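Trainee: Only the shape, not the letters, is given here:
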C-alpha cells in the first residue's frame, strides 16, 4: 500500500508540474502576442492609424502604403502569369442588382445604401455581381472559357462598432477577388490551378496552412442535387492533390460549397484567409451563357476565389507574424543611411539617390544627433539594413552596411551592395 500511495503522490506532483509549465507557456504566448500586436506595431512603425471621423475605415500612412503596394504588386504579378485578366467594378450599384444576386436576402443588414436620382443604390459588400455583368457584356464562345477575372475590389460592410479591431476587423477593405467562368469539364483543372497558386503565394511568406471543405448550410440557394454535385467536385480535386483536409459541415456560402485555407503564423495561431467557392446559382440568376460546340447556349459554372482574403487583414497577420521585422522585399523602408556628421551629408545624399534610382525604399537620417541615437532608432523601426557613412567611406567611395541584429558591418562598393540587395529581393 505504501508503494501505491508513493506512486499516486508522484503522479500528482507530475500533473501539477505539467499544469504549471502549460500555464507559463500560455502566459509567454500571451505576452509575445501583445508584443506582436499589429495595432501597436502599426502605430510604432507608422504603418496605419484609425480616426474617429471614419471608424472601422483605416488610414494608411506612407510606410503602410509601401507595404500594401508590395503585396498588391506581388499579387498582380502572380495572377498575370497564371492567366488572369484584371478588372475593376463600381463601388456602388443599384439595389435591384443585389436583389437579383441574392445578396439582398442574405446580406442586406450588413450593407450601406444611398439614393441617387430617386433610385436606391447599395455600396458593394463583395464584387461578384460586377464580374458577372462584365462576363455578360458580350457574346461568349466555349473556346473563350475559362474566363479568369481578378479584382482588388474595395468593399464596405457594416460591422458592429464593438467588433472592430485594427486591420483585422474593419468596415472598409479590399478583397483580392477572382471570379472564373468555366465549363463543367474544366472545373477540376481550374480548381487545381487555384490550389497551386494559393500554395505558391503562401509559401513566399513562409506560411504553412490547413484546409477545410465547407458544405451546404441551412440557408442555401439551389437544389440539394446541385449542391451534392458541387461538393463532390471540390472533394475530388482535394483528393487528387493529396491535400489533408477536414469537412466543416454546414459552413458553405449560401450559393455554393467552398474550400477554406487557414494559415498558421509564427505563434501557431490559425487565420482563415484563402477561399475557393463553387457557384452554380449566380450564373443561373443572371442568365450567364456561352455558345457551345453544338452552337447552343450553355450555362457556365462560376468559381469565386480569394487568397489574401483582404489586403488589410493579411497585412495585420503579416505584421504580427513577422513582429514588424519584414523580409527585405516587403519592408516599408529597406535601408537607412546614417551619415556620421554634416561633412558626410553630400555623399550620403548621393548614395540615397543611387539606391532609390535602383528601386529601393531608402531613407537618410540627416539630423544633428548622436550616432548611437540614430542607430538605436533605426533598429527600433526594424529597418533591415543600416548604411553608415564616415570619412573612410567618403574617401574610398564605399559604404559600411550592416544587417539588422548583426554586429558586424561590411565595407563595400555601392554597386556590390545594390547587387546583394537586389539578389535578396529577387530570391522570393
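Mentor: Good, I have the coordinates. Keep in mind it's a predicted model, so treat the numbers as computed, not measured.

Trainee: all contacts plus neighbour counts: C-alpha atoms, from now on.
Mentor: OK.

Trainee: okay, now the closest residue in space to residue 339 that isn't next to it in sequence: neighbour count?
Mentor: In space, and not counting its chain neighbours, residue 339 is closest to residue 389: 4.7 Å by CA to CA, 6 or more residues apart in numbering. Residue 389 has 24 neighbouring residues, counting by other CA atoms under 10 Å.

Trainee: what's the answer for residue 210, then?
Mentor: When neighbours are defined as other CA under 10 Å, residue 210 has 16 of them.

Trainee: Checking my notes, it in a strand, right?
Mentor: Yes. Counting by DSSP: H, G, I helix; E, B strand; the rest coil, residue 210 falls inside a strand.

Trainee: another structure for you, compare them:
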C-alpha cells in the first residue's frame, strides 16, 4: 500500500491504480459527492485519474476540489462550455468547433456554425444543454496519438491546426456520449454534475485573433454551482447594464464617438470636458504636493528614438504607421518614457539633483484593433497621467513609497479602496522582453524589496511585465465587485542606459539612474469609464459637471434665480438656471435624470427671504435654507472631496 498526504497533515493509504474519486470517497462520502476534480501535489486532475501514492519518502499531497472553490469553478465552467459545444453540434450538424475556454465569471466557445445563429436561438441551445445534463453522460479522458486525433478531427481545420502544434505524447481528448473534443482538461466526472448556467450573448471573433483568418461565432455564457448564485450574478449583470458608461455618457452629454472622426477616438462634450478637467486637476494637485514637476512633450516623436529605447522592436504592433518627412520618420506618441528621458538629458545632473520627477497628462495614440475597441475602456487616443522618476538604486524604496502614498490617496478619494497588488514579472522563456538577465534580476529584486518594505501583500504573475521591466499593478474593485487594473509602478534598469541617461555621482564618476514609471489612474478615458459606472453617473458633488441647478417656479422668478446663480458661481460652484419652457415639475424630473447633486427651487417666498428650497439628489422633497448658508455648505463639501457625495 502507498500513501497520500491530506491537507490536515494526515496520511491515507491508497491501493495501486485507485482513482481520485475513490480516494475522495475514503475521506468522506459527502465530500466525494461535492467533488468535481482533485489536486495531486498542486496539479488539478480528473476524479477518474489514478492516484500514485508514495511508499517511502514524502507522500504526494491530495486535495479534493469542490465547485465553490476557484479551481472548481474554473473546471465547472470549462465543462459547461463543452456541454454547449455538444448542444451546438447536435442542433447545427456540420458546425466546426475551435476553442472554448473558461473565463472570469463564465466561458465562451468560438464556433464556425453551420447556419445562421442569433441571440434568439440561445434559449433553444440552453434547452438542449439541459437535456445533455439530464443524460448524465460520463466525461472520459483519453490519451491519443497524433494519428488517432487527426482521424477524429480530420474534417475540422481549426482542431487540425491545434493538433499539428501539440507535441507527441501530449494529445488528449474528452468524450461525453458521442461527442468528442480536443482538450487538456480536467473536467467534471459527468454532465449531470454541471450546475446552473445561462447563455448570454453572441459576438464575432477572428480565429486566433487574426483578422486575416475566418470570422467565427463566439457564444458567451456563465455557469455557477447553484441557481441562487446564478441569479445573483445575473442581477449584478443587470446592475452593470444600468451603469454602462456608454449609455450614461450619452444620457448625461459627456462624450460621443463619430465615424467621421474615426473609431476609438472619443469626443468630449462640455460636461465631459469638465469631468476630465476635475479628474486631472485633482491628480495634478496631489502630484505637485509630492514634489512632481509637470512637463509637456507633444504628440510626435522621431522614430529613431523608439529604435534606441526598444519600443519599435517590442511595441511596433501598437503604434500607428510612420509619417515620413524626407529621411526622417515620425510616429504618433504611444508612450511618454522616451520623451521624458530626452528631457532629462537636456541638462547635466548630479546626484544632488536626484530624484527628478516628471509628470505629464499627455494624449497618446495606440493602434488598437477595431474589434477590441470598447467605449472609453479601450480607445485609440488616450490621455495618461504618466510620471517618471529618475533616481539612484538607494532611492527606489523611498520613491516607491511616495508613489504608493499618492495612489492610495487618490483611489481612496474616489471610493476605490478595495484593491490588491499584482507583481507582474517577465516570462524568461518569452521573446517579448529586452534581453538583459542581470538588469532584470536587479529590477525584480528591487521591486520586491519595495513592496515588502511597504508591507504590501501581492501575487506574483509571470509574463505580465512591461518589455523593459517588472511592475506592481494595482487591481481595484468597483461597487459591482469587478476588478480593474488602474495604477501601476514599474522599475526600469534598462531604458535609461539605452538612451544615455547619466548623472554625476558623489564619486565624480558618471552613473545611470534607475527609472520608475508610474501612473495613478492609468488613462483618463478608461478611469472616467470606471468612475461613471462606479457612481452610476451620480458623481460626488466635487466631481459633478453641474453641481447645482436653480429651478424658478415661474418666469417671474427668473430674476432671483439669476441672482442665486451669480452668488454661487462667484463662490466657484458650477451652477445653471433652468430657464426652459417646461413646467416646474417637469424641470425637476429632467434635472433629476441628469443626476445633478442639488436642485434649488425658488419662488416668490424664497426671493423675499433670500432663501432657496434645497432638493438633494435622490430626495423627493426639499428643505429651506438661507442662500448664504447653502453656499457655505456646498463650497465646504466640494473642498472636502467627499467620495460618495449625496
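Mentor: Perfect, I can see it now. From a predicted model like this one, the values you see are computed outputs, not experimental measurements.

Trainee: And the TM-score between these chains?
Mentor: In this superposition the chains share a TM-score of 0.95, using TM-score structural alignment, normalised by the length of structure 1; 418 aligned residues with a CA RMSD of 1.7 Å.

Trainee: Does residue 336 of structure 1 belong to a helix, a strand or coil?
Mentor: Under three-state DSSP, residue 336 of structure 1 comes out as strand.

Trainee: Residue 613 of structure 2 now?
Mentor: Under three-state DSSP, residue 613 of structure 2 comes out as strand.

Trainee: Wait, it touches residue 602, no?
Mentor: Yes. Counting by CA atoms under 8 Å, residue 613 of structure 2 does reach residue 602; the two are 6.4 Å apart.

Trainee: Contact partners for residue 216 of structure 1?
Mentor: 227, 249-254, 256-257 (CA atoms under 8 Å, 6 or more residues apart in numbering).

Trainee: Now restrict these to buried residues only.
Mentor: 227, 250-254, 256-257 (16 or more other CA atoms under 10 Å).

Trainee: Need the max-distance pair from those residues.
Mentor: Spanning the widest gap among those are 227 and 251, at 12.8 Å by CA to CA.

Trainee: now the helices for the stretch 1-150 of structure 1?
Mentor: 2-35, 38-44, 62-81, 95-101, 103-107, 128-135 (DSSP state H, counting those that start in this stretch).

Trainee: Mean neighbour count added to these, as TSV?
Mentor: Shown next, in TSV, are the helices of the stretch 1-150 of structure 1 (neighbours: other CA atoms under 10 Å):
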stretch	mean neighbour count
helix 2-35	12
helix 38-44	19
helix 62-81	16
helix 95-101	17
helix 103-107	15
helix 128-135	19
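
Trainee: After alignment, which residue of structure 1 pairs with residue 299 of structure 2?
Mentor: Residue pairing (TM-score structural alignment): residue 299 of structure 2 is matched to residue 91 of structure 1.

Trainee: So residue 278 of structure 1, which state does it fall into?
Mentor: Taking three-state DSSP as the rule, one finds residue 278 of structure 1 in the strand state.

Trainee: For it, grab the count of nearby residues.
Mentor: Residue 278 of structure 1 has 25 nearby residues by other CA under 10 Å.

Trainee: What residues does it make contact with?
Mentor: Going by CA under 8 Å, 6+ apart, residue 278 of structure 1 touches 230, 234, 256-258, 301-304.

Trainee: try residue 576 of structure 2
Mentor: By CA under 8 Å, 6+ apart, the neighbours of residue 576 of structure 2 are 546, 548-550, 565.

Trainee: how close does the equivalent of it over in structure 1 get to residue 66 of structure 1?
Mentor: Counting by TM-score structural alignment, residue 576 of structure 2 lines up with residue 363 in structure 1. In this view, residue 363 of structure 1 and residue 66 of structure 1 are 13 Å apart by CA to CA, to the nearest Å.

Trainee: overlap in contacts of these two?
Mentor: The contact sets of residue 363 of structure 1 and residue 66 do not overlap (CA under 8 Å, 6+ apart).

Trainee: Residue 263 of structure 2 contacts residue 372, correct?
Mentor: No. The pair residue 263 of structure 2 / residue 372 is not scored as a contact, 10.7 Å apart, by CA under 8 Å.

Trainee: Just tell me what residue 171 of structure 1 corresponds to in structure 2.
Mentor: By TM-score structural alignment, residue 171 of structure 1 lines up with residue 380.

Trainee: Residue 363 is in contact with its match, correct?
Mentor: No. Counting by CA under 8 Å, residue 380 of structure 2 does not reach residue 363; the two are 9.9 Å apart.

Trainee: can you pull the contacts of residue 412 of structure 1?
Mentor: Shown in contact with residue 412 of structure 1 (CA under 8 Å, 6+ apart): 398-401.

Trainee: And these, which is closest to residue 33 of structure 1?
Mentor: residue 401 (31.3 Å).

Trainee: Near the match of residue 171 of structure 1, how many other residues are there?
Mentor: 23.

Trainee: what do you get for residue 65 of structure 2?
Mentor: Counted with other CA under 10 Å, residue 65 of structure 2 comes out at 24.

Trainee: Map it onto structure 1.
Mentor: Counting by TM-score structural alignment, residue 65 of structure 2 has no partner.

Trainee: Assumed residue 259 of structure 1 was part of a strand.
Mentor: Yes. Assessed by three-state DSSP, residue 259 of structure 1 belongs to a strand.

Trainee: so it touches residue 212, yeah?
Mentor: Yes. Counting by CA under 8 Å, residue 259 of structure 1 touches residue 212, with 5.6 Å between them.
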